[in-house]
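S.K.: how would this look folded up:
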Amino acid sequence: MLKILMLHGINHDMFGKRDPVQYGTITLDEINASLQKLGSELGAQVECFQTNHEGDMCERIHKGFLDGVDAVLINAGAWTHYSYGIRDALAILTCPIVELHMSNIHAREEFRHKSVFAEIVKGQICGFGADSYVLALRAAVSAVQSSK
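M.R.: Coordinates of the predicted model:
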């Protein structure tokens, strides 16, 4: 069974409550449940982690490296646009990384157009709401399978 790590960033614990125009009304628990359900159908165990603390995110990425995860999905929220610390932690990984966002970051405020992770991830998926998560999981599983 593949080990996939889903990393949720800052403010994602507020999904379902914050800005329903951008993020809908789905909760983080509902997103995680759908990922774990699809993961089991695809032969992958999905572990989900959310934090509002940048250092905790870096430490979880380090643990993922040490645990030998097969792929990482990350929606870092606002950290996407400025966290070189998280970028450097992600660069340690030797597995596929898929960056995802519920909203289309390229159609939003100018500061959201740049991802400091873009150069080190396998790919980006954005703009499909909660479906961005399941699309990212499918892409990650496919990337792992094609590399074997």
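S.K.: drop to CA atoms for contacts and neighbour counts, all remaining ones
M.R.: Will do.
S.K.: please enumerate the strands of the chain.
M.R.: For the chain, strands defined by DSSP state E occupy the ranges 2-8, 44-50, 71-75, 97-101, 123-126.
S.K.: and this one, please, so the two structures can be compared:
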Amino acid sequence: MGKTIYLLNGPNLNLLGQRQPEIYGRETLADIAADCAAIAETSDTEIEALQSNWEGQLVDWIHEARLRADGIVINPGAYSHTSIAILDALNAFEGPVIEVHISNIHKRESFRHHSYISGRADGVIAGCGTDGYRFAIRRILSLLGS
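M.R.: The predicted structure follows:
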């Protein structure tokens, strides 16, 4: 039986490819999900790609992942800097978690320099553009022994 990785994306990431391409690039979230699925498929792993602008929906998916997923790759977007609820949900998840940020949050506004999620993450990838997602999938696969 194969493994499952949840690929969770927070607010405004549905606009990838359209919103501030000078920061976030021209790739869409669908493009990223397809690339991640292709990488995972080589290790008999399925990607469950989900995006929501709603904090509670992300929390619900993390709860669901406790029963269905072996690992989580998450780009919580702006919730990185504000959501203790997402942190608490991730703390209840027993598998590996990799946090992804397309931009280098440490080169941006000071309020973006702190991420609550980083305190739970087994790895943080920031500033590598959309390639960060691909790196994160490979790292999760490594942590899962796939």
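S.K.: redo the strands of structure 1 as CSV? Include distance to Ala33 of structure 1 and mean neighbour count.
M.R.: Converted to CSV, the strands of structure 1 look like this (distance: least, Cα to Cα, whole Å; neighbours: other Cα atoms under 10 Å):
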stretch, distance to Ala33 of structure 1, mean neighbour count
strand 2-8, 12, 21
strand 44-50, 9, 19
strand 71-75, 15, 25
strand 97-101, 17, 26
strand 123-126, 19, 19
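S.K.: how about those strands in TSV, adding distance to Arg108 of structure 1?
M.R.: Output for those, formatted as TSV (distance: least, Cα to Cα, whole Å):
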stretch	distance to Arg108 of structure 1
strand 2-8	20
strand 44-50	23
strand 71-75	16
strand 97-101	12
strand 123-126	11
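S.K.: against Ala33 of structure 2, how distant is the most centrally placed residue in structure 2?
M.R.: The centre of structure 2 sits closest to Ile74, judged by Cα atoms, centre = their mean, with a distance of 1.8 Å. From Ile74 of structure 2 across to Ala33 of structure 2, the span is 12 Å (Cα to Cα, to the nearest Å).
S.K.: same question for Ala49 of structure 2.
M.R.: Ala49 of structure 2 is 6 Å from Ala33 of structure 2, by Cα to Cα.
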